[in-house]
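1. Dropping a prediction and its sequence here:
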Amino acid sequence: MRNLGLSIYPDHSDFEKNKNYLELGHKYGFKRIFMSMLEVGDSVEAVKNKYRKIIDVGNRLGYQTFLDVSPRIFQKLNISYADLSFFHELHVTGIRLDQAFDGATEAMLSYNKYGLIIELNMSNNVDYLNNIISYQANTPFIYGCHNFYPQVGTALPFDFFVKCSQRFKHFGIHTAAFVASQVGKIGPWNVNDGLPTLEEDRRLPIAVQAKHLFASGLIDDVIIGNAYASEAELAALSQVDRYQLKFKMNFVSAASEIEKKIALETQHFRRGDMNQLVIRSTMPRVTYKSVPNPPHDNQIEYQKGDVLVGNDSFGIYKNELQIVLKPHKEPRKNKIGQLSPEEVFLLDFIKPWSKFKLQI
């Protein structure tokens, strides 16, 4: 199953604000907490008490908490990799290893007696995971999670992200990546230009970022990297379909009721024999074969992202829905609307037989 998550930073924030944030996230169906422990400065007991207090709040609300740790923190808190009781006593679900070890260490950690999940850093295109698996790791207890990038211009390009992620999906490993709130100001460091995994997502609306990650087919859990996201952002994420793309569209004023019905009430899928001009959803022409559809908005050059429906002059193709990929003219098609501009790039993820929906 695919989940939504959020992040909190106990060393840079207030307990009551974090508690309120977790309660708000719970209201909108969030299930995961990313919590950073890369920058602690207190004693072992002080750290344990502070983190456990907020982790227990999350546990009562049904969250799973993953704690981001590094070798430096193990040394600072005098924690041994052979004994993960410190993290068990924090009541976390798992620990995320921000830095790599030798493969054998990670594999051994996956057999810890507390059943803690060991989450690996996914943002490197090296044979790291295969090395761990070769040491007979306990793979049901191995997860993967990408990095986030506070500095603008430094997050992953999409093609590199794909290569890194495919290494984990090849083994069926549960994966996660980050999106950026446009209002959150809190992160682990004193630079925060948003905390996304993908650079091209940094300034996009948060729901579009999530659609991008889910549409890749490579990410199971989407986590907001910076705190605190607004309630509007949490609500928008909660409405994202995690299993198929739902494009937001705007109708032209002349769009008819049948055209709106075709667009909004159909489970669309792209024909298997694809072309480069348009994405074709052909079932509406069967379902609404006998319904008239007079021409309108059909004397223009259609642009990428325009939504079209065949009109009465289009014969067998009347009431077929199409989404434009390349500009063209065709008076036998009515323009009924267009996709939201920020979502047009997501058309690249509609492959032959891909399922999708349209919404306003």
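-> Looks like it came in fine. Please read all numbers here as calculations on a predicted model, not as lab measurements.
2. When you work out contacts or count neighbours from here on, use the C-alpha atoms and nothing else.
-> Fine.
3. any idea how far Ile323 is from Leu38?
-> 46 Å (CA to CA, to the nearest Å).
4. higher neighbour count, the two?
-> Remark: of Leu38 and Ile323, Ile323 carries more neighbours, 24 against 19, as counted by other CA atoms under 10 Å.
5. helices or strands up against the helix or strand containing the more buried one?
-> For Ile323, the host element (DSSP states H and E) is strand 321-324. If you count contacts as 3 or more CA pairs under 8 Å, 6 or more residues apart in numbering; DSSP states H and E, strand 321-324 packs onto strand 278-281, strand 306-310.
6. most tightly surrounded among these?
-> With neighbours defined as mean count of other CA atoms under 10 Å, these peak in mean count at strand 306-310, which reaches a mean of 28.
7. just how off-centre is it within its chain?
-> Remark: strand 306-310 is offset 29 Å from the chain centroid, using CA atoms, centre = their mean, to the nearest Å.
8. ditto for stretch 225-238
-> Relative to its chain's centre, stretch 225-238 lies at 13 Å (CA atoms, centre = their mean).
9. next one: stretch 132-149
-> How far stretch 132-149 lies from its chain's middle: 19 Å, per CA atoms, centre = their mean.
10. I'd like to check what contacts it. Which residues are they?
-> 96, 102-104, 106-108, 110-111, 115-123, 155, 168, 173-178, 194-198, 225 (CA atoms under 8 Å, 6 or more residues apart in numbering).
11. Now do the contacts for Val162.
-> Leu218.
12. contacts for the strand holding Ile323?
-> 262-263, 277-282, 284-285, 302-310.
13. Can you give me every residue that contacts the closest residue to Lys185 other than its chain neighbours?
-> For Lys185, ignoring the flanking residues on the chain, the nearest one in space by CA to CA, 6 or more residues apart in numbering is Ala227 at 6.1 Å. Counting by CA under 8 Å, 6+ apart, Ala227 touches Leu6, Ser7, Ile8, Tyr9, Ser181, Gly184, Lys185, Ile186, Gly187.
14. take a look at this one as well, against the first:
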Amino acid sequence: MNRRLGVSIYPDHSEFTEDKEYLTRASKLGFSRLFISMLEVTEGKDKVKEKFQKIITVAKELSYEVILDIAPVIFEDLGISYDDLTFFAELGADGIRLDMGFDGNKEAMLTYNPYGLKIELNMSNDVAYLDNILTYQANKPFLYGCHNFYPQEGSALPYDFFVKCSERFKKQGIRTAAFVTSQSGKMGPWDINDGLPTLESHRHLPIHVQTKQLFATGLIDDVVIGNAYASDEELAEMANVDRYQLSLTVEFVAQANDVEKQIVLAEQHFRRGDITSQMVRSTEVRKKYKHETNLAHNNEVEFQRGDVLIGNDNFGKYKNELQICLEAHSDTRKNKVGQVNEKELVLLDYLLPWTKFKFTTEGSD
């Protein structure tokens, strides 16, 4: 399934011109999914329709898929029914996200709406909600899943729970989404906004690290910025993330030579299938570079988790093998050529047997 990047806007708290400009900037960088909150609408049906139709028209011109976040109170306030989704189709939306669920049969029926609107379900509960809907023979291609975001510090999902919830959807082949948070965005649906991540561990991380981890899980197809507005730098960082392969940012030591930098940056790496707990081994490169001289340097230190190592001339057949240190150890036959960025160390957990990976330098991911 193709992977996408998305942004969020809050028309009841923002100005049209600012939203339009933000969507345009993000679109140019490859963002293609838009989450629009309708949880806070307070105006009448006609004004709501005019406001949302205007910005959705812009979004569609920019080729966004538009999902509206709705709740039962919206239907009551606007005098519309779950049995007739005409209003949302007329707005130009591609789908609606159900903030609250029903009995399973209702959601299944909604997937057969005559407008082809996607029905997006809340993923952030470890219950058989999706399974129940599918037993009612839902129109599966029109079902999406999307996690919640959490404005209050300390209230977002712990990682293990997130995985369990996500696996329920992924094993059924449902398109999934989760939120990352901008460190500059101040706008969300409510008056409390300590960031809008799905995972609590992401709340204070750089946005590209959050994005890399969500894609690395293999459980999330669409990564959406929860709050508005992300900075230009954050949009660019997120856009540069490799969505299909783990990419680690390396910071070279001053003594790293040209051959070592070539090995690190220019080659396709993968972890050997017969793994060791001490390090990640990328062994094919040693064959390609077996005739290249590599003098010892930075080799009389205790290597730490995340250090990038390459065998020097004293390592025999293992000369120019690349390794990433997982457990502290010493070996003068290896040169420390750099280290994985400290904030990306969590990504080392996703280097499984045979995992493909690459390295980039700061700002070039």
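-> Alright, I've got the coordinates. Quick caveat: nothing in here was measured; it's all calculated off a predicted structure.
15. What does the superposition give as a TM-score?
-> The TM-score (TM-score structural alignment, normalised by the length of the first structure) is 0.99; 360 aligned residues with a CA RMSD of 0.5 Å.
16. coming back round to it: Leu237 of the first structure is nearest to which of the helices and strands packed on strand 321-324 of the first structure?
-> Evaluated over those, closeness to Leu237 of the first structure peaks at strand 306-310, with 24.4 Å, by CA to CA.
17. Show me what that closest one is packed up against.
-> Going by 3+ CA pairs under 8 Å, 6+ apart, strand 306-310 of the first structure lies up against strand 321-324, strand 333-339.
18. in the first one, what counts as buried?
-> This points to strand 321-324 of the first structure. Neighbour-count burial for strand 321-324 of the first structure, counted by 16 or more other CA atoms under 10 Å, picks out Leu321, Gln322, Ile323, Val324.
19. And the helices in the stretch 201-350 of the second structure, which stretches?
-> 207-216, 232-239, 258-266, 284-288 (DSSP state H, counting those that start in this stretch).
20. Now the longest one on the first structure. Mean distance?
-> In this overlay with the first structure, the average offset of helix 207-216 of the second structure from its partner residues is 0.4 Å by mean CA distance after the TM-score superposition for the first structure.
21. Residues touching that helix, excluding its own?
-> 178, 180-183, 202, 220-221, 223, 234, 237-238, 241-247, 343-344, 347, 350.
22. quick one, it and helix 232-239 angle?
-> Interaxial angle, helix 207-216 of the second structure versus helix 232-239 (axes from the mean of the first three to the mean of the last three CA atoms, to 10 degrees): 20 degrees.
23. how near is the residue of the first structure most remote from its centre to Asn138 of the first structure?
-> Distance from the centre of the first structure peaks at Ser313, with 41.9 Å (CA atoms, centre = their mean). Distance, Ser313 of the first structure to Asn138 of the first structure, using CA to CA: 62 Å.
24. swap in Val252 of the first structure?
-> Val252 of the first structure is 55 Å from Asn138 of the first structure, by CA to CA.
25. again, but for Tyr149 of the first structure
-> Tyr149 of the first structure is 29 Å from Asn138 of the first structure, by CA to CA.
26. so where do the strands sit in the stretch 151-300 of the first structure?
-> 174-179, 221-224, 245-251, 268-269, 278-281 (DSSP state E, counting those that start in this stretch).
27. Include distance to Arg60 of the first structure when you put those strands into a markdown table, please.
-> Listed next are these as a markdown table, based on distance: least, CA to CA, whole Å:
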| stretch | distance to Arg60 of the first structure |
| --- | --- |
| strand 174-179 | 23 |
| strand 221-224 | 19 |
| strand 245-251 | 32 |
| strand 268-269 | 40 |
| strand 278-281 | 45 |
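28. Can you check which helix is longest in the first structure?
-> Of all segments of type helix in the first structure, defined using DSSP state H, the longest is helix 44-60.
29. Tell me the buried residues in that one?
-> Result for helix 44-60 of the first structure [16+ other CA under 10 Å]: buried residues Val47, Tyr51, Arg52, Ile54, Ile55, Asp56, Val57, Gly58, Asn59.
30. Specify which member of those residues is nearest to Phe66 of the first structure.
-> Among the buried residues of helix 44-60 of the first structure, and counting by CA to CA, the member closest to Phe66 of the first structure is Ile55, at 9.6 Å.
31. Give me the more crowded residue out of Tyr149 and Asn138 of the first structure.
-> More neighbours surround Tyr149 than the other of Tyr149 of the first structure and Asn138, with 23 against 18 (other CA under 10 Å).
32. rewinding a little: are any of the contacts of helix 207-216 of the second structure buried, and which?
-> Listed as buried from the contacts of helix 207-216 of the second structure are 178, 180-183, 202, 220-221, 223, 234, 237-238, 241-243, 246-247, 344, 347; burial here means 16+ other CA under 10 Å.
33. just the helices in the stretch 1-150 of the first structure please.
-> Using DSSP H, counting those that start in this stretch, helices in the stretch 1-150 of the first structure cover 15-27, 44-60, 71-76, 85-90, 104-109, 128-134.
34. Throw the ones you listed into CSV and include distance to Pro205 of the first structure, thanks.
-> Output for the helices of the stretch 1-150 of the first structure, formatted as CSV (distance: least, CA to CA, whole Å):
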stretch, distance to Pro205 of the first structure
helix 15-27, 18
helix 44-60, 26
helix 71-76, 34
helix 85-90, 34
helix 104-109, 36
helix 128-134, 32
